[in-house]
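**Student:** following is a predicted model, sequence given first.
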Amino acid sequence: MNDIDRPLTPDELGHRLTEVFDLVGPLYRRAVRKVEQGEAVEGISVGVRAVLDLLRQSDPMTVPQMGRVLALSRQFVQRMVNDAAAQGWVEAIPNPAHQRSSLIRITDEGRATITAILGREHHLNRQVGGDLTDAELRATVRVLREMLKALDHVDLD
């Protein structure tokens, strides 16, 4: 096994992951700003975008379920759902499993809105350079998932 392929010691890993966190913060903030620039077109905040994208990919969910998946507080998700509902992008439907916690479902208008946003984002993402390979991106996703898993215990509410 060559040196680059050996697992890092906990101390080495800690230093290298700090480099990743140092990049993820500015990357996230710039991505948020880019989405917010598109808000004038679709009238959508980053939080509502996250809710719509999650519901686009899943069956209807409760607000607490969405909060857990998105790693956001229930209260914040509820505000985003309320904003999306006011635009006609989501709707509450009865939840057979829990009378007091409705399921939230994306509407056709919401699906069209998030599809347009994702198309614009895909266009921007195509402009990323660096001759990146599938293996590099799979490794990046693996690293970020492990970092996220290490923070699963953090209370969001």
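**Tutor:** Received the coordinates, thanks.
**Student:** only C-alpha atoms for contact and neighbour calcs from this point on.
**Tutor:** Will do.
**Student:** just the element for the spatially most central residue of the chain, please.
**Tutor:** With distances taken as C-alpha atoms, centre = their mean, the residue of the chain nearest its centroid is A50 (5.5 Å). Secondary structure assigned from DSSP states H and E places A50 in helix 46-57.
**Student:** so the next helix or strand after that helix versus helix 46-57, what angle?
**Tutor:** Note on helix 46-57: by DSSP H and E, the next helix or strand toward the C-terminus is helix 63-70. Helix 63-70 and helix 46-57 are oriented at 100 degrees to each other (axes from the mean of the first three to the mean of the last three C-alpha atoms, to 10 degrees).
**Student:** try this one side by side with the last:
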Amino acid sequence: MSSAPKNEIFTQVVLEVFKVGGLLNIDGDKLTKEFGLTASRWKILGAIMLSDNPVTVPEIGRYMGQSRQAVQRLVDVMAKDGLLTMTENPNHKRAKYIQMTTKAVDIYKQLDMKQVKWAEGLSSDLSTSEMESALKVLKHIAKQISA
């Protein structure tokens, strides 16, 4: 067991999360390159695909932990590329609903299959309980920060 104070260990965890986040973006860029996407654009597709309801740019931003402005820039480019469409939102004049085109859905499904193999490879030497513990801790930290 470590004798370091909990706050120091927490700081080490945060620094490792930053490092892993950067590495995940690099790997995400590699996974998506053949489809003309980046990890950031893939995240937007995922936020839309995984939502049970129509989503707006601010909602995508909250889901991704990104600013509305950063998401809006990507959504605008992705719309020009034929991946997204914007439709009227009866609940808000300016915050339009963002939807994936058929082309984007097809790309997302192909990436999803690719991602499963990637995830299997990276998690092969970890137990299910280790993965569940890591997920529990990260969700707790996210909840604390969001509170």
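**Tutor:** Received, thanks. In this text, all values refer to a predicted model and were calculated from it rather than measured experimentally.
**Student:** please state their TM-score.
**Tutor:** Overlay of the two chains. TM-score (TM-score structural alignment, normalised by the length of structure 2): 0.86; 144 aligned residues with a C-alpha RMSD of 2.0 Å.
**Student:** which stretch of structure 2 lines up against the helix holding A50 of structure 1?
**Tutor:** Per the alignment by TM-score structural alignment, helix 46-57 of structure 1 matches residues 39-50 in structure 2.
**Student:** that older thread, any buried residues in the helix holding A50 of structure 1, and which?
**Tutor:** V46, G47, V48, R49, A50, V51, L52, D53, L54, L55, R56 (16 or more other C-alpha atoms under 10 Å).
**Student:** circling back to that earlier point, could you find the closest non-adjacent residue to the residue nearest to the centre of structure 1?
**Tutor:** The shortest distance from A50 of structure 1 to any residue other than its chain neighbours is 7.7 Å, reached at L70 (C-alpha to C-alpha, 6 or more residues apart in numbering).
**Student:** how many neighbours does the residue in structure 2 that that neighbour lines up against have?
**Tutor:** Residue-level alignment of L70 of structure 1 against structure 2, with TM-score structural alignment as criterion, gives M64. Counted by other C-alpha atoms under 10 Å, the residues lying close to M64 of structure 2 total 16.
**Student:** and the helices in structure 2, which stretches?
**Tutor:** Along structure 2, the stretches classed as helices by DSSP state H are 6-32, 39-49, 57-64, 68-80, 102-123, 128-146.
**Student:** so for P90 of structure 2, which of those helices sits nearest?
**Tutor:** Judged by C-alpha to C-alpha, the one of the helices of structure 2 that comes nearest to P90 of structure 2 is helix 57-64, at 14.9 Å.
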